[in-house]
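*Asks:* Please work out how this folds:
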Amino acid sequence: MSLLSILLAIALLLALTSWLTGYRLPINRSASARAISHRGHGSIQRDRGVARGTRKQLLSLVGGNKAVAQRLVSDVSARNPGRPEQWCWEKAIYDIERDRRA
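*Replies:* Modelled structure (predicted):
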């Protein structure tokens, strides 16, 4: 195999791994875009350590209401300081599913 095909295979594996885990590179946003997201408008705050599938699952459980999803995650985070964001999102999902079973 040539060096080019090996490099292409490595790049493809990295891209596939990134896509499957939901990892996104940080994107530099303008100051106005940051101000909009801090005011609560626009899309749900993108937490870099949270998998896309987890965000989608919580949004589907709350009927697509991004404000409710963000509030639930913020509440879990406030009650459990020091926990990673991914854990907080998963805990919010668990809490909703638990409450619906009861």
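*Asks:* Going by C-alpha atoms from here, please, whenever you check contacts or count neighbours.
*Replies:* OK.
*Asks:* what number of residues lie near I44?
*Replies:* 16 (other CA atoms under 10 Å).
*Asks:* what helix or strand is it on?
*Replies:* Here I44, judged by DSSP states H and E, is contained in no helix and no strand.
*Asks:* List the contacts of it.
*Replies:* Counting by CA atoms under 8 Å, 6 or more residues apart in numbering, I44 touches S37, K66, A67, Q70.
*Asks:* at 6 Å instead, please
*Replies:* By CA atoms under 6 Å, 6 or more residues apart in numbering, the contact set of I44 is K66.
*Asks:* so where's the longest helix in the chain?
*Replies:* Longest helix in the chain by number of residues, with DSSP state H as the criterion: helix 3-21.
*Asks:* just the strands in this structure please.
*Replies:* Counting by DSSP state E, the chain has no strands to list.
*Asks:* Only the buried residues of the longest helix of the chain, if you could.
*Replies:* Buried residues in helix 3-21, defined by neighbour count with 16 or more other CA atoms under 10 Å: none.
*Asks:* For that helix, name the packing helices and strands.
*Replies:* The helices and strands touching helix 3-21, judged by 3 or more CA pairs under 6 Å, 6 or more residues apart in numbering; DSSP states H and E, number zero.
*Asks:* Would you do the same for the sequence below? I want to compare the two.
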Amino acid sequence: MSGAAIAICLGLCLLFFAWQQRHQLPIGKRGKSFSRQLRPQHPQLERKLLKLLGGNQNTAARLIQQSRLRNPDKPADWHWEKAIYDLERDRWR
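*Replies:* Prediction:
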């Protein structure tokens, strides 16, 4: 192999690894863990919401963050209960 071919292969490998780091898929079903700010005081709320969402933590975090933007004065558990309530309500319509 010529030096140019080796340089091209190395460049492609570096590009692939850079892309992989940026678009890394979550490990297992749970993905990234919640930040301390998003966690409820009662862990059963987190388990119930994740069960309703099939373990999708990204969706759960998005729902909690949207609720926090709309109701910033409410406690953490309220946001989790609201997300659970909304999901259950919408599924039975």
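*Asks:* circling back: so the longest helix of the first structure matches what in the second structure?
*Replies:* The counterpart of helix 3-21 of the first structure in the second structure, using TM-score structural alignment, is absent.
*Asks:* and that helix, how far from the chain's centre?
*Replies:* Mean-position distance between helix 3-21 of the first structure and its chain equals 23 Å (CA atoms, centre = their mean, to the nearest Å).
*Asks:* And stretch 53-63 of the first structure, by the same measure?
*Replies:* 10 Å.
*Asks:* So which bit of the second structure is it matched to?
*Replies:* With TM-score structural alignment as the criterion, stretch 53-63 of the first structure aligns to 44-54.
*Asks:* Please report how far the most centrally placed residue in the second structure lies from R70 of the second structure.
*Replies:* Note on the second structure: the residue nearest the mean C-alpha position is N58, at 2.1 Å, using CA atoms, centre = their mean. N58 of the second structure is 19 Å from R70 of the second structure, where distance means CA to CA, to the nearest Å.
*Asks:* show me where the first structure has helices.
*Replies:* Under DSSP H, the first structure gives helices at 3-21, 31-38, 52-61, 66-79, 85-101.
*Asks:* could you dump the ones you listed to CSV with distance to Q45 of the first structure?
*Replies:* What follows is those, written out as CSV (distance: least, CA to CA, whole Å):
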stretch, distance to Q45 of the first structure
helix 3-21, 18
helix 31-38, 7
helix 52-61, 10
helix 66-79, 8
helix 85-101, 12
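*Asks:* can you pull the contacts of the residue nearest to the centre of the second structure?
*Replies:* Neighbours of N58 of the second structure in contact, by CA under 6 Å, 6+ apart: none.
*Asks:* how near is it to D73 of the second structure?
*Replies:* Counting by CA to CA - N58 of the second structure and D73 of the second structure are separated by 23 Å.
*Asks:* what do you get for Y85 of the second structure?
*Replies:* Distance from Y85 of the second structure to D73 of the second structure, counting by CA to CA: 19 Å.
*Asks:* Tell me which of these two has more neighbours.
*Replies:* Set Y85 of the second structure next to D73 and count neighbours by other CA under 10 Å: Y85 wins out with 12 against 8.
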